[in-house]
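> here is my input, please return the structure:
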Amino acid sequence: MENEISKIFGIRAIIEAINAGQTISKIYLQKGLSGSLFSELNTLIKSNNIATSYVPIEKLNRLSKNSNHQGVIAQTSPIDFVELDSLIYQTLEHTPTPLFLLLDQLSDVRNFGAIIRTAECTGVNGIVIQKQGNAPISADTIKTSAGAAFKIPICKVDHIKDAIFQFQAADIQIVAATEKTDHLIYDINLTKPTAIIMGSEDRGINPSILKIVEHKAKLPLLGEIESLNVSVACGAFLYEATRQRLKK
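From the prediction side, this is the model:
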């Protein structure tokens, strides 16, 4: 599982990597690319729902240290992602009250790494992220997680909503961390099989997701600042779950 974090340069090389089943975390594309080979790559990117970012050539030159990148650089993932179905049902076979974490398009790699570290420390059984829009598992993510990214199962799904429906079908309650509620996290029974959702740094949890969850909960804020850093808030939620489960 502890593969090296590396990059692949060039259109043909990246096409071959995708076709060979290499786990690609993100692809950086030069603005304005065209041609038949690029069209082939673009088709593969879309069919595999790989995260992409269009960037100026100067960024590609920096990432590749001026190697012949042909306008395309792929960042491979240092971990192997697991399938959500397998994670849910294998966990339920061994753990009567599992705890999962869903991240709705977190963008900062250091927040992501800090959350992975806290999740591992609190016994979270797996983390679910969305293929598009989530921070990649990069060298900074691995470093901030203190290596926890190699120890906890992580799933990538096309849409967080799909994951929620799968958890609900398995009788796992969904708890959304949001300020758009009157309920505190301390009012929610977290000793049941539970999946906690944390939102992105800038907009929180998508409103369409909030419509389909069973519980919404927040932390009390007694000062003048209206919100916490997402990794801090996530830690508070996870340790409340730990407190309740240790007390049971």
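
> when you work out contacts or count neighbours from here on, use the C-alpha atoms and nothing else.
Noted.

> the helices in the chain, which residues?
Ranges of helices in the chain, per DSSP state H, are 11-19, 36-47, 57-64, 84-94, 109-121, 139-144, 160-169, 207-210, 230-247.

> just send these back as CSV, with distance to residue 185 too.
Listed next are the helices of the chain as CSV, based on distance: least, CA to CA, whole Å:
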stretch, distance to residue 185
helix 11-19, 42
helix 36-47, 38
helix 57-64, 42
helix 84-94, 24
helix 109-121, 17
helix 139-144, 26
helix 160-169, 19
helix 207-210, 15
helix 230-247, 7
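
> most packed of those?
Highest mean neighbour count among those (mean count of other CA atoms under 10 Å): helix 109-121, with a mean of 23.

> so which elements touch the top strand by length along the chain?
Taking DSSP state E as the criterion, the chain has its longest strand at strand 24-30. In terms of contacts (3 or more CA pairs under 8 Å, 6 or more residues apart in numbering; DSSP states H and E), strand 24-30 is packed against strand 52-55, helix 57-64, strand 72-76.

> would you tell me which of the helices of the chain gets closest to residue 130?
Closest approach to residue 130 among the helices of the chain is made by helix 160-169 (6.0 Å; CA to CA).

> this one as well, want them side by side:
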Amino acid sequence: MRTFRQQQHRPKKNTLIIGRDKVIAAMKEGKQLERIYLSQTIHGPEIEEVRALAAENQVPVNKVPVEKLNGFNISNHGGCVGVIAKVQYQDLQDTLSFIIESGDIPLLLMLDGITDVRNIGAIARTAYCCGVHAIIIPDKGIGALNEDAILTSAGALEQIAVCRVNSLMKAVDTLHLNGIKVFASEMTAETSIYNCDFREPAAIIMGGEEKGIYPALMKTSDISFRIPMTGNFESLNVSVATGMILYEIMKQRSL
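Have a look, this model is predicted:
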């Protein structure tokens, strides 16, 4: 099934850090970046430093044609442009410790391969309304949490904790070490959502509409479940499915 992809708007100039020296300085100062664009043709020690700092700070790096950087209507970029993050990312373990110490039963969402920023925004909006403590995203392969995503979320992305990690599988290990059971939403699973006990500490993995959850990540989950459907249709929209799951969880936890 073909899916409509929202056109990605170029970032506003006031969100850009222009030039490799300024990008390096920003990361050393602890400024959070959404991503870094590097020209495909540039090399050298400073570029290696950019890459090393980006890896350390879990900032995605995109190698692009220089024409893309020129399309930002900026000059003197030297083949390197950083985009300031609109969302303040949180450390996963720090976030889990805070949730557990507060006495709440942890509830987290993990997003794998969801690229449409409208879906991400809608998911965040529902997650915030349903008491999700944090959303876990990878540093690559997910839509940018830009102004469009924040607008679609009605500001929820600025209210809910977002943890960006360099490996979702390592994040699952962290969840397990903190006593959190990991559930995976999969339309072909044998277990129905109605047979899952979500009253315990839980994290829900939601996959992208085109490829679903990465198979190796699926194997790390404790339980996979499906949302029962009538009729013969390929799948639910991921943001709609997430809403249905979260309301089932909220219902179980409120009884």
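
> could I get the TM-score for this pair?
Aligned and superposed, the two chains score 0.91 in TM-score terms (TM-score structural alignment, normalised by the length of the first structure); 243 aligned residues with a CA RMSD of 1.8 Å.

> to residue 187 of the first structure, which of the helices and strands packed on strand 24-30 of the first structure lies closest?
strand 52-55 (40.1 Å).

> residues in the second structure aligned with the closest one?
Counting by TM-score structural alignment, strand 52-55 of the first structure lines up with residues 61-64 of the second structure.

> can you pull the buried residues of that stretch?
For stretch 61-64 of the second structure, a neighbour-count test (16 or more other CA atoms under 10 Å) marks residue 61 as buried.

> what's the mean distance for it versus the first structure?
Here the mean offset of stretch 61-64 of the second structure against the first structure after fitting is 1.7 Å, by mean CA distance after the TM-score superposition for the first structure.

> what residue is smack in the middle of the first structure?
residue 129 (2.9 Å; CA atoms, centre = their mean).

> from memory that residue sits against residue 153, does it?
No - using CA atoms under 8 Å, residue 129 of the first structure is not in contact with residue 153; the gap is 11.1 Å.

> so what's in contact with those two at the same time?
Counting by CA atoms under 8 Å, 6 or more residues apart in numbering, no residue touches both residue 129 of the first structure and residue 153.

> which bit of the second structure covers the longest strand of the first structure?
Going by TM-score structural alignment: strand 24-30 of the first structure matches residues 33-39.

> how far out from the middle of the chain is the matching stretch?
17 Å (CA atoms, centre = their mean, to the nearest Å).

> equivalent analysis for stretch 162-173 of the first structure, please.
17 Å.

> also stretch 25-32 of the second structure?
On CA atoms, centre = their mean, the centre of stretch 25-32 of the second structure falls 21 Å from the chain's centre.

> ditto for stretch 198-212 of the first structure
14 Å.

> contacting residues around that stretch?
By CA under 8 Å, 6+ apart, stretch 198-212 of the first structure touches 101-108, 161, 176-178, 197, 216, 229-230, 234.

> any chance of a PyMOL selection covering the buried ones in these?
Of these, the buried ones go into a single PyMOL selection, burial set by 16+ other CA under 10 Å:
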select buried, resi 101+102+103+104+105+106+107+108+161+176+177+178+197+216+230+234
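
> trace residue 82 of the first structure over to the second structure, please.
So, by TM-score structural alignment, residue 82 of the first structure is matched to residue 90.

> next, the mean deviation of the match of strand 24-30 of the first structure compared to the first structure.
Per aligned residue, stretch 33-39 of the second structure averages 1.2 Å (mean CA distance after the TM-score superposition for the first structure).

> residue 241 of the first structure maps to what in the second structure?
That one, residue 241 of the first structure, aligns with residue 249 by TM-score structural alignment.

> distance of the closest residue in space to that match that isn't next to it in sequence from residue 177 of the second structure?
The spatially closest residue to residue 249 of the second structure, leaving aside those adjacent along the chain, is residue 198, at 5.7 Å (CA to CA, 6 or more residues apart in numbering). Using CA to CA, to the nearest Å, we find residue 198 of the second structure at a distance of 18 Å from residue 177 of the second structure.

> could you find the counterpart of residue 18 of the second structure in the first structure?
Using TM-score structural alignment as the criterion, residue 18 of the second structure maps onto residue 9 of the first structure.

> my guess is its match meets residue 73, correct?
Yes - with contact defined as CA under 8 Å, residue 9 of the first structure and residue 73 form a contacting pair (4.8 Å).

> give the residues shared as contacts by those two.
residue 64.

> the two: who's more crowded?
residue 73 (25 against 21; other CA atoms under 10 Å).

> am I right that that one is in contact with residue 12?
No - using CA under 8 Å, residue 73 of the first structure makes no contact with residue 12, being 10.9 Å away.

> counterpart of residue 152 of the first structure in the second structure?
Residue 152 of the first structure maps onto residue 160 in the second structure, by TM-score structural alignment.

> again with residue 181 of the first structure
Residue 181 of the first structure maps onto residue 189 in the second structure, by TM-score structural alignment.

> and that match, what is it in contact with?
224, 225, 226.

> got those residues as CSV, with distance to residue 103 of the second structure columns?
Converted to CSV, the contacts of residue 189 of the second structure look like this (distance: CA to CA, whole Å):
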residue, distance to residue 103 of the second structure
224, 27
225, 27
226, 30
